[in-house]
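S.K.: got a structure for you, letters missing:
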């Protein structure tokens, strides 16, 4: 068995010999993506239940975070919500790991939706916001619409342009079904 992770999620198949051509291309793409990540990733290969492990050995490039995790009290609802909002901005569906959380992968980081490891109820961070970079105003709008359609609640001002010290930004804010505050951001040309 092997597992591989990329922007599309974790991919598991019986053995490399039975890997179809599409998986071979997928694995080649994974190798390229891993070279761009700001950390060194180690793939665990083993029997059933093997998991993906990351080792942060050295930082390169300009990515600040290796991962962001938010807690949930309803993993099924959270997956539906995040599949929709992250799908609206170009990411694949979350993949269930053996430890019982969902992982969404980009070229530079990982977003994780998980029940709290301490067994307590998940609560949103007071003053915390998770921001997602978007390629266009249309992506911000699609992200927001997908979230509202899947149990999110719009907060703050409606999606739109904000003038900030960092320049013009197109922003949308909402809370996920567990109350975590999220933002979609597109940096506009000046």
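M.R.: Looks like it arrived, so ask away. Quick caveat, the model's predicted, so the values are computed rather than measured.
S.K.: Please make it C-alpha for all contacts and neighbour counts, starting now.
M.R.: OK.
S.K.: Tell me who's in contact with residue 10.
M.R.: The neighbourhood of residue 10, defined by CA atoms under 8 Å, 6 or more residues apart in numbering, consists of 3, 4, 95.
S.K.: Mind checking what helix or strand follows the helix or strand harbouring it in sequence?
M.R.: Under the assignment given by DSSP states H and E, the secondary-structure element containing residue 10 is strand 9-13. Proceeding C-terminally, strand 9-13 gives way to helix 21-36 as the next helix or strand, assigned by DSSP H and E.
S.K.: here comes the other one, which I'd like you to weigh against the first:
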């Protein structure tokens, strides 16, 4: 149902470096790059994730209550992506762990303060 998700940035070069390293762990590659933004995805398999300079020219700000969740194949990958986000300068918003039965996830903020989750479904309750 979701085709793509976009978060804002005020420093495209810095954001691209952050997400290149982070999303590579999930098998994503750059699908497009313009002077305003970059998008990553897996050809034909998943929705695209992009980071953009705001179209209206105003500064990018963090949406209160907004969050993007990235799906991983397993708990180990959740842990690796969360650790990589922190290594790249992201802020911890919740360590990897089980939440609500079969949901295993972790939370972090990117370099612009956008909140993201990385998760997998474990199949156990």
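M.R.: Noted; the coordinates are in hand. Note that the structure is a prediction, hence the values are computed from the model and not measured.
S.K.: So which bit of structure 2 is the strand holding residue 10 of structure 1 matched to?
M.R.: Here strand 9-13 of structure 1 fails to align to any part of structure 2, judged by TM-score structural alignment.
S.K.: Next: stretch 122-137 of structure 1.
M.R.: Across structure 2, the stretch matching stretch 122-137 of structure 1 (TM-score structural alignment) is residues 60-75.
S.K.: How far away from the center of its chain is that stretch?
M.R.: Taking CA atoms, centre = their mean, to the nearest Å, the mean C-alpha location of stretch 60-75 of structure 2 is offset from the chain mean by 6 Å.
S.K.: what does it contact?
M.R.: Stretch 60-75 of structure 2 is contacted from outside by 5, 8-10, 26, 53-54, 78, 104-105, 112-122, using CA under 8 Å, 6+ apart.
S.K.: how about stretch 129-147 of structure 1: buried residues?
M.R.: Judged by neighbour count using 16 or more other CA atoms under 10 Å, the buried positions of stretch 129-147 of structure 1 are 132, 134, 137, 139, 140, 141, 142, 143, 144, 145, 146, 147.
S.K.: how about residue 6 of structure 1, what does it touch?
M.R.: Contacts were defined as CA under 8 Å, 6+ apart; by that measure residue 6 of structure 1 touches 30, 33, 105, 106, 107.
S.K.: Now which of those would you call buried?
M.R.: By the neighbour-count criterion of 16+ other CA under 10 Å, the contacts of residue 6 of structure 1 include these buried positions: 30, 33, 105, 106, 107.
S.K.: Tabulate these (a markdown table), appending distance to residue 54 of structure 1.
M.R.: What follows is those, written out as a markdown table (distance: CA to CA, whole Å):
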| residue | distance to residue 54 of structure 1 |
| --- | --- |
| 30 | 14 |
| 33 | 14 |
| 105 | 13 |
| 106 | 14 |
| 107 | 14 |
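S.K.: Out of the residues you listed, flag the one nearest to residue 42 of structure 1.
M.R.: Relative to residue 42 of structure 1, the closest of those is residue 30; by CA to CA it sits at 12.2 Å.
S.K.: hang on, the closest one packs against residue 9?
M.R.: No - the pair residue 30 of structure 1 and residue 9 fails to qualify as a contact (CA atoms under 8 Å) at a distance of 10.4 Å.
S.K.: Give the intersection of the neighbour lists for these two.
M.R.: Between them, residue 30 of structure 1 and residue 9 have no joint contacts when contacts are counted by CA under 8 Å, 6+ apart.
S.K.: List the buried residues in the longest strand that structure 2 contains.
M.R.: With secondary structure taken from DSSP state E, structure 2 has its longest strand at strand 91-99. Applying a neighbour-count criterion of 16+ other CA under 10 Å, the buried positions in strand 91-99 of structure 2 are 91, 92, 96, 98.
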